[in-house]
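**Q** Next comes the sequence, and after it the predicted model I'd like to discuss.
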Amino acid sequence: MCLAIPAKVEQFTADDNAIVELSGIRKEISLALVDEVSPGDYVIVHAGYAIQKLDVEEAERTLALFEELYAQTGNFPDFPQTGTT
């Protein structure tokens, strides 16, 4: 099963990459598949790539659902640690 997670873009790095943040975890991802992303935007991240830009309201709704799931189960989907800063 694959899971794509909304993450907030914090800053750009070299070569079409950016640092994103999700629940305190920072990770460098590729922005090569999406256009017109700015710091502060939310993107859907899958396998180290932003695959879609997401509006703030939808991102916040989705993240709230993940938090609710965590509160009920004690399990939060793993955000890959490879490449964290």
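**A** Okay, I see it.
**Q** switch to C-alpha atoms for all contacts and neighbour counts from now on
**A** OK.
**Q** isn't Lys8 right up against Val45?
**A** No. Between Lys8 and Val45 there is no contact under CA atoms under 8 Å: 9.7 Å.
**Q** And the contacts of stretch 31-50?
**A** 2-12, 16-18, 28-30, 51-56, 59 (CA atoms under 8 Å, 6 or more residues apart in numbering).
**Q** one more structure, for comparison:
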Amino acid sequence: MCLAIPGKIKTIESQMDGMLRMAKVQFGGITKEASLEMVPQAKEGDYVLVHVGVAISVVNEEEAKKTFEFLKEAGELDELEPASIDQLKDK
């Protein structure tokens, strides 16, 4: 299933001479990069919904936290969990 995961923007960086805005977005204990091209108004500290590496909307903190907890309980965040040594050996 493809889901948009809520995360908090920690930092924003420009790439390609300022033409592409990328953010470091924190999802629980994991940080990943996401494009901010679809949400030009997003700023550091905002919560965004990220789908396949692209922030698709800005959401309020309360809704982001509720959604993240629901996805966690449903087991939909396994790919965001740090891999254990045993898992890495299998790959």
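**A** Noted; the coordinates are in hand. Quick caveat: nothing in here was measured; it's all calculated off a predicted structure.
**Q** what's the burial count for the counterpart of Gly48 of the first structure in the second structure?
**A** Mapped onto the second structure by TM-score structural alignment, Gly48 of the first structure lines up with Gly53. Neighbours of Gly53 of the second structure under the rule other CA atoms under 10 Å: 17.
**Q** Met38 of the second structure now?
**A** For Met38 of the second structure, using other CA under 10 Å, the count is 13.
**Q** what residue of the first structure takes the place of it?
**A** So Met38 of the second structure corresponds to Leu33, using TM-score structural alignment.
**Q** For the first structure, identify the residue most remote from the centre.
**A** Distance from the centre of the first structure peaks at Gln72, with 21.9 Å (CA atoms, centre = their mean).
**Q** I'd like the distance between Asn75 of the first structure and Arg61 of the first structure.
**A** 18 Å (CA to CA, to the nearest Å).
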